[in-house]
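Asks: Give me a model of this one.
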Amino acid sequence: MKIWIDADACPRVIKEIVFRASERLELPVCLVANTSLAKHHSRLITSVVVADGFDAADDFIAQHATDQDVVITADIPLAARIVAKGATGLDPRGELYTEENVGERLSMRDLLQELRETGMIQGGPAQFGHTDRQRFASSLDSLLTRLIRGKR
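Replies: A predicted model of the protein is given here:
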């Protein structure tokens, strides 16, 4: 099992939570981005910088993640690809992507994007806060415990 992080837009605090879990459980983590990433001092943490380009990081993760892996991403199209592949997706706000909810979330994302483009609504998601961080840490802990015990 490996944890993949769609690192371009992932909050630093979420990465730190994942890094602590990685060390505690001896799980490898791979950060994927199209910009340079800070070096890490753990043998368990690697980074991949992909070429600039629309969805290049997403494509890399979707291509390399296996059905045993966990992918941390706020990108719903990537989450849909991951779930279709049998891997587990987790939003940085702690919501698990499943076969049951990812299609609905993708439809809602598309609708909101269309409404923003037409000027009917403005803005994006709420600011990332303390509650989001706590929800993510709890969800990640529960998810990893379940996966390590083999109860996918």
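
Asks: C-alpha from now on. contacts and neighbour counts both.
Replies: Will do.

Asks: how close does Arg12 sit to Arg81?
Replies: When distance is defined by C-alpha to C-alpha, to the nearest Å, Arg12 is 24 Å away from Arg81.

Asks: How about Ala65?
Replies: Counting by C-alpha to C-alpha - Ala65 and Arg81 are separated by 10 Å.

Asks: Compare Arg12 and Arg81 (neighbour count), which wins?
Replies: Per other C-alpha atoms under 10 Å, whichever of Arg12 and Arg81 has more neighbours is Arg81, with 18 against 10.

Asks: one more to put side by side:
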Amino acid sequence: MKIFVDADACPVTESIITVAEQENLPVTLVKNFAHFSDKDQPAHVETIYVDKGSDIADFRIIQLAKKGDLVITQDYGLASLCLGKGCIPIHHKGFIYTHENIDRLLMSRHMSAKARKSGQRTKGPKAFTEEDEQKFCQLLRKTIAQMKSDK
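Replies: Okay, the predicted model is just below:
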């Protein structure tokens, strides 16, 4: 089991790295070159940089992830592809994407994009809070424990 992170705008990257180290799991951060950092990462963390462009990081994650891997993303399209591949996609706000909720989430995204295209204003996401981060970390730990016990 590996953890892949859609890392361009992920607010929980440090928490993921910490939990993964405690659980002895490798982490792969995928981000575009616009987010380049020469910060040293722990040995269990690999950073892959991709060209800047729409969905390039998503396609790289799908290329690398295998059935049973965790993928941390806020992108509903990537989450949908992960479900089809047998990965477990998790949103940084602390919920797991499932076959039961992905259609609703994709439809909501589509309707918002359609409204914006017609000139309407839509609400953006609520600000990320410390409570959101704690909820995410609890879910990540619980999911890892469950996956390890299922093996």
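
Asks: Could you tell me the TM-score of the two chains?
Replies: In this superposition the chains share a TM-score of 0.93, using TM-score structural alignment, normalised by the length of the second structure; 149 aligned residues with a C-alpha RMSD of 1.3 Å.

Asks: Tell me the spacing between His91 of the second structure and Thr13 of the second structure.
Replies: Per C-alpha to C-alpha, His91 of the second structure is found 12 Å from Thr13 of the second structure.

Asks: cool, and Val45 of the second structure?
Replies: 11 Å.

Asks: neighbour-wise, which of His91 and Thr13 of the second structure wins?
Replies: Here His91 of the second structure and Thr13 are compared on neighbour count by other C-alpha under 10 Å; more neighbours surround His91, at 20 against 17.

Asks: Looking at the first structure, name the residue matched to that one.
Replies: Matched to the first structure by TM-score structural alignment, His91 of the second structure sits across from Asp91.

Asks: Go ahead and confirm that match touches Val70.
Replies: No - in this structure, Asp91 of the first structure is not within contact of Val70 by C-alpha atoms under 8 Å, at 10.6 Å.

Asks: what comes up buried for the longest helix along the second structure?
Replies: Criterion DSSP state H: the longest helix present in the second structure is helix 130-150. Within helix 130-150 of the second structure, the residues scored as buried using 16 or more other C-alpha atoms under 10 Å are Glu133, Phe136, Cys137, Leu139, Leu140, Arg141, Thr143, Ile144.

Asks: now for the host helix or strand of Val5 of the second structure, which elements pack on it?
Replies: Taking DSSP states H and E as the criterion, Val5 of the second structure maps to strand 3-6. Applying 3 or more C-alpha pairs under 8 Å, 6 or more residues apart in numbering; DSSP states H and E, one finds that strand 3-6 of the second structure contacts strand 27-32, helix 56-64, strand 70-72.

Asks: Which elements pack onto the longest one?
Replies: The reference is to helix 56-64 of the second structure. strand 3-6, strand 27-32, strand 45-50, helix 76-85.

Asks: Between strand 27-32 and that helix, find me the angle.
Replies: With axes from the mean of the first three to the mean of the last three C-alpha atoms, to 10 degrees defining the directions, helix 56-64 of the second structure sits at 140 degrees from strand 27-32.

Asks: after superposition, how close is helix 56-64 of the second structure to the first structure?
Replies: For helix 56-64 of the second structure, the mean deviation from the first structure after alignment is 0.5 Å (mean C-alpha distance after the TM-score superposition for the first structure).

Asks: how far off strand 45-50 does that helix point, in degrees?
Replies: Relative orientation of helix 56-64 of the second structure versus strand 45-50 (the same axes, to 10 degrees): 120 degrees.
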